[in-house]
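J.: Sequence first, predicted model second:
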Amino acid sequence: MSGRMLLGDDDEDLSGDDDYRQSFREELARTLNLATWAEGLDIQAIMQRYRDEIGVAVRKEDQLRTVIREKLLPKLKSRPQAAIGAGVYRVSPEEVAAVHESLLFSGNVEGVNGISVSHETLPLDITQLGIAAVSYGGTSGTFSQRLFRREVSIEAADPYEEASAYIEMRENRSQPGRSGQDSLSRLARRGIRTYAERAILVEKLKAEWRMGQGNPFAYELITGSGYTGLLDSSLTTLTRLMEEHPKFVFVPAQMDNRGFLTLGQALNAGEFAILETLERTGSEILRSWQYDTEGLTRATTFVKMYCPQVVMGLFRASNNAPPQIFYAHVKHAHMAACVAIADSVLRADMGFPMLLDVAAMSCRSAFGEDGFHGLIQDAYAQADASLQYFNGRKARR
């Protein structure tokens, strides 16, 4: 099983027709043949197809779960990449209650989550980054940053040359496959936000335990996304996290690492598993390095020092909710799992730490799209630009 990290929302591997056939159990040519497409909306036929497909998938998953629980979970301790203390453990209701009383409800756990929204037009791109830090004692703080991206002014001998240069630059920026395609926008939306969440955990919070979203050693931070400033700040912040605040737990919201999540599906409510350290993940980042050698040297030093000290695990808070991956310092992994489970049982139907969802809701309330775009429309009106540059459409997914 691979702990491959996703590099971006659209960076999925396309393996060709064979992969399509294995995934969807039909030839790509058949899917593309319009004769196989239904005309109109036949709700009865659609629902029957859904019931059939879901029924088969669920039955297969139940069979797989039984095999994994009986044959694979007992072998976690002996896996080649197993971390110290690898195996399956159970958190008792009494332990959950103790974590509620002594840590969560007393405000000794603070969680951080962030949001980014963007407005893109020909003359100007605006990205708003918002971060919220919360505990069950109330909101610990909200933090925001706004980035205004204008093309670098081009000095040309005459207006014609200047206009031509702008047209070429903007067209190059929007072409797929170009090395610089919107890299600055992606950095602003993901890299800087990911860094800010961890920096706020380190610098702004006071609680004994800190909770974050995603992998603490995110790909865009260990590589700096090719930007020296982001790399230096990220490695400094992550070093402080490890040295000064090792009582942390991170839980990703995305369904990454589906192989490990398949293992987690075999857990019962209240169980968690310690799997492996981030050594393999760090090695994969270094092997696929695409940036300067000086940055690689700094990243290598960090990976060798700290990746062995962070473990990846699984937990399941409820039998009615999916398993979750978590990351923690190896010295505090068991308590980190207890904190994650205790927070997640507060909404057993979701099985995800409620503190992170509360932080996300605080972000959407303070820095969400509606208020953001409303202020921008007002600013355009004040600039007497009407809406000629305003793009109210969202990209198709």
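T.: Thanks, I have the structure now.

J.: going forward, measure contacts and count neighbours with C-alpha atoms only.
T.: Fine.

J.: list the contacts for His329?
T.: Met242, Pro246, Lys247, Phe248, Val249, Gln309, Val310, Val311 (Cα atoms under 8 Å, 6 or more residues apart in numbering).

J.: quick one: which of the residues you listed is nearest to Leu122?
T.: Val249 (41.1 Å; Cα to Cα).

J.: Can you tell me the SS state at that closest one?
T.: With DSSP: H, G, I helix; E, B strand; the rest coil as the basis, Val249 sits in strand.

J.: Please enumerate the strands of this protein.
T.: 82-90, 109-120, 125-135, 138-149, 209-213, 248-251, 271-277, 310-316, 324-329 (DSSP state E).

J.: Same list, these, but as CSV with distance to Gln382 please.
T.: Converted to CSV, the strands of the chain look like this (distance: least, Cα to Cα, whole Å):
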stretch, distance to Gln382
strand 82-90, 59
strand 109-120, 17
strand 125-135, 17
strand 138-149, 18
strand 209-213, 38
strand 248-251, 43
strand 271-277, 54
strand 310-316, 51
strand 324-329, 47
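
J.: Next one for the comparison:
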Amino acid sequence: MALEEKNDGRFADASAPGASNHGYADRFAEDFAADTLEAEFREALNLDSWTAGTRMNELSVRLEREVEKAVRDEALIAPRVLDNLKRGLEVAKDRSTESGIYTLTPELVTGALKNIVFNGQLEACDGTRVTVNTLPLSVVQIGICVTSYLGNGGGETIGHRLYRRDILRHFDDPAEEVIAFLEQRSRRRPRNIAHGEFGDDGQPMSLSDMMCRALMIYGERAMLTDRSTSPWRLGHGSPMPHELIVGSGRKDLAEASLLMLRRLTLEHKKFIFVPSEVSDPVVVTISNALKPLQYAVLRNTKDIVRGVWEGTSYERPHYERSGLLQKVKDFGEEVGGKVILCVYRASSLAPGRIFYAHEDHVHEAAQIVMADSVLQEARGFPNLIDIADRTCRGMFEPGALGAQVHAVMARTGAPFRFLDERSTRA
């Protein structure tokens, strides 16, 4: 395959013989063999194929053989993965103008560390949340922290608590009050997650994990957008989280999120988002096939936003009448066309990682995220995100909230009445 070197030392595929009209993911997926898990599952339905707990050591030989073979096969296929990727990127419908595979030099990484990362030009944000669910009360605590390497690293930290009680005295008739109370509590989801209010689509809304997560990640991205003062902003997860685009059942959250994310992605532009994990095994495989200090610019992210509304509740007439569906479609076209999905690998020990950046600054972003990630040779994950996470968890210690709630319950004479069975198991 002919490769053409660009003036800045980057490489791009100059010819793609035999390339199809499919994207790189479709072409690459065709090389995989069928999954063998189904056969393993069918065998496991017969208990005679199981091994007694006292003889589990007899399975160690196969375990070692399977692990060694899997790791060896993964290493052997890596060059083929990159070859297919180079061919596929040239013809992929969702490719970016910057799509390609690039290799950074140690000098470029060191320069990014000195001039950006350690020079206060980069701030990272992360959040934490803890929920204490009891029968009479649910409490959610959300904390957000922004930090950098400049000075002592201390940045702005904010927190918020949400409370949900079932017993709210709205009725003069005691019988009517009890009936309404029992009906409301009957709508609770498992594990004492309460709900009884209604979202904009007329469906019951809850103080659910999705809602609390949505508030936390909204706070993280709003802090980066409106409170951070550094040129570069580093976030954890996706720049366009599903929870924010759908609003977790609330139109006001969805609309506020779309406006805020537009300011960050289309106006500020100098952002980097790194998720802890990605559900697409093809993207993960490509990232692991890279060599150390390599990164690949894959494609735009229009399909991510499109997946939010295609075939989901967003296609209900309610969302179209409210105008929210069209706003989401416009957002996906404008923002998804500029936000780029990339992969990188910081060291020979670390797994490949994924990051998102703006198309206009994707190569600067790659240098910055690579520089911060090489500081953790084994993890290959941005160190500043980990610092923000540890700072946030230290400021908003998760066990303290539960201890305080249970201490108050003990003081009121109910130390154990509202604890679930597992929490009292010795």
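T.: Received it, and whenever you're ready, just let me know what you need. Everything numeric in this text was worked out from a predicted model, so none of it was measured.

J.: Can you pull the TM-score for these?
T.: Superposed pair, TM-score by TM-score structural alignment, normalised by the length of the first structure: 0.87. Supporting alignment: 376 aligned residues with a Cα RMSD of 2.6 Å.

J.: Turn the contacts of His329 of the first structure into TSV, including neighbour count and distance to Asp62 of the first structure.
T.: Formatted as TSV, the contacts of His329 of the first structure follow (neighbours: other Cα atoms under 10 Å; distance: Cα to Cα, whole Å):
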residue	neighbour count	distance to Asp62 of the first structure
Met242	17	39
Pro246	20	37
Lys247	21	35
Phe248	25	33
Val249	27	29
Gln309	18	34
Val310	23	31
Val311	25	28
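
J.: Could I get the contacting residues of Cys307 of the first structure?
T.: Cys307 of the first structure sits in contact with Thr277, Leu278, Glu279, Gly282, where contact means Cα under 8 Å, 6+ apart.

J.: Kindly report the same for Ala165 of the first structure.
T.: By Cα under 8 Å, 6+ apart, the neighbours of Ala165 of the first structure are Ile154.

J.: swap the cut-off to 10 Å and go again
T.: Ile154, Glu155, Ala156, Pro159, Glu171 (Cα atoms under 10 Å, 6 or more residues apart in numbering).

J.: can you map out the helices along the stretch 251-397 of the first structure?
T.: 258-264, 279-287, 293-306, 333-344, 354-367, 369-382 (DSSP state H, counting those that start in this stretch).

J.: distance from the fourth one to the second structure after superposition?
T.: So the one you mean is helix 333-344 of the first structure. Average distance, helix 333-344 of the first structure versus aligned residues of the second structure after superposition (mean Cα distance after the TM-score superposition for the first structure): 0.6 Å.

J.: That helix aligns to what range in the second structure?
T.: The alignment of helix 333-344 of the first structure onto the second structure (TM-score structural alignment) covers residues 362-373.

J.: same check, this time on the fifth one
T.: The counterpart of helix 354-367 of the first structure in the second structure, counting by TM-score structural alignment, spans residues 383-396.

J.: Now do the buried residues in that stretch.
T.: By neighbour count on 16 or more other Cα atoms under 10 Å, the buried set for stretch 383-396 of the second structure is Asn383, Leu384, Ile385, Ile387, Ala388, Asp389, Arg390, Thr391, Cys392, Arg393, Met395, Phe396.

J.: Where is the longest helix in the second structure?
T.: helix 60-91 (DSSP state H).

J.: So which bits of that helix are buried?
T.: Ala78, Val81, Leu82, Asn84, Leu85, Lys86, Arg87, Gly88, Leu89, Glu90, Val91.

J.: nearest spatial neighbour of the counterpart of Leu103 of the first structure in the second structure, skipping sequence neighbours?
T.: In the second structure, the residue paired with Leu103 of the first structure is Ile116, using TM-score structural alignment. Nearest non-adjacent residue to Ile116 of the second structure, counting by Cα to Cα, 6 or more residues apart in numbering: Leu122, 6.3 Å away.

J.: And for Ala97 of the first structure?
T.: Using Cα to Cα, 6+ apart, the closest residue to Ala97 of the first structure is Ala342 (7.6 Å).

J.: before we move on, what about Thr31 of the first structure?
T.: In space, Thr31 of the first structure is closest to Trp37, 7.8 Å off (Cα to Cα, 6+ apart).

J.: State the distance from the counterpart of the one you found in the second structure to Arg42 of the second structure.
T.: Trp37 of the first structure maps onto Trp50 in the second structure, with residues paired by TM-score structural alignment. Separation of Trp50 of the second structure from Arg42 of the second structure (Cα to Cα, to the nearest Å) stands at 12 Å.

J.: Over to Leu137 of the second structure?
T.: The value you get for Leu137 of the second structure to Arg42 of the second structure, if Cα to Cα is used, is 45 Å.

J.: The two: which has the busier surroundings?
T.: Leu137 (17 against 9; other Cα atoms under 10 Å).

J.: What's the more buried one aligned with over in the first structure?
T.: Per TM-score structural alignment, Leu137 of the second structure is aligned with Leu124.

J.: burial count for the residue lying closest to its match once chain neighbours are set aside?
T.: Nearest residue to Leu124 of the first structure, sequence neighbours excluded (Cα to Cα, 6+ apart): Arg150, at 5.2 Å. Arg150 of the first structure is flanked by 12 other residues according to other Cα under 10 Å.

J.: show me the residues around the equivalent of Arg150 of the first structure over in the second structure that make contact.
T.: Alignment note: Arg150 of the first structure maps to Arg165 in the second structure; criterion TM-score structural alignment. Counting by Cα under 10 Å, 6+ apart, Arg165 of the second structure touches Thr134, Leu135, Pro136, Leu137, Ser138, Val139, Ala194, His195.
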